[in-house]
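Asks: Sequence first, then the predicted structure:
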Amino acid sequence: MMYADLIDQEDLLSQLKALGFSVPPGATAEQACECAVRGLNNERAMELRTMVKQMYTSSASIQPAVRQAIDKQLLPALAQYQQSHSA
């Protein structure tokens, strides 16, 4: 549950679901991020970038497992998507 100063796994899953991503019940942060990057398109990539930016620039602390999932799954997938779809 998100408190004013902590973003945990439940918050990540809730945010992904709110953006319309299909995340299985009981998924870990890493599994949820894996699901979110499947079938990326311009709209989904933009939504994920915005979500990550908001999380990283907020005053809230991000739980280590959530930060690791974002760093290992979302950010590399977004960078690869952007690189392959630019030019």
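Replies: Cool, the structure landed.

Asks: only C-alpha atoms for contact and neighbour calcs from this point on.
Replies: Fine.

Asks: Which parts of this structure are helices?
Replies: 9-18, 29-37, 42-57, 64-69, 75-84 (DSSP state H).

Asks: How far off centre is the longest one?
Replies: Pointing back at helix 42-57 there. Its chain's C-alpha centre and that of helix 42-57 lie 7 Å apart, by C-alpha atoms, centre = their mean, to the nearest Å.

Asks: So for it, what gets flagged as buried?
Replies: The neighbour-count check on helix 42-57 (16 or more other C-alpha atoms under 10 Å) flags R44, A45, L48, R49, V52, M55 as buried.

Asks: hold the first one in mind and look at this next one:
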Amino acid sequence: MMIVDLIDGEDFRQRLVSLGVRIPKEACPETCARLAAGCHRAKGVEGLESAIRELMQHTDVMLPSVREAIERHLLPVFSAV
């Protein structure tokens, strides 16, 4: 039996916090992505784009809510550069 470690909302939040984005403890993926995008637009978040691009290579083990939040709020920020 194979056990897969899913990328859930808490994993996503912890990755953003580790990059210096301030996110409330109980934030949903949508809020996490929105706050990270706003922070990146305001002052830039070093390593955010590469972290998100790396996460998006694992959509097969990512919860849909996390993927949708990234696609809605973060990918447009990076494509606008």
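Replies: Great, that's in hand. Quick caveat: nothing in here was measured; it's all calculated off a predicted structure.

Asks: Quick one: closest of the helices of structure 1 to Y3 of structure 1.
Replies: When the helices of structure 1 are compared by C-alpha to C-alpha, helix 9-18 sits nearest Y3 of structure 1, at 9.5 Å.

Asks: buried stuff in that closest one?
Replies: Q9, E10, D11, L12, L13, L16.

Asks: Hmm, the fourth one is touching V66, no?
Replies: Yes - distance between L12 of structure 1 and V66: 7.3 Å, which falls inside the contact criterion (C-alpha atoms under 8 Å).

Asks: got any residues that touch both of these two?
Replies: A29 (C-alpha atoms under 8 Å, 6 or more residues apart in numbering).

Asks: coming back round to it: redo the helices of structure 1 as CSV? Include distance to Y3 of structure 1.
Replies: Below are those laid out as CSV (distance: least, C-alpha to C-alpha, whole Å):
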stretch, distance to Y3 of structure 1
helix 9-18, 9
helix 29-37, 17
helix 42-57, 13
helix 64-69, 15
helix 75-84, 24
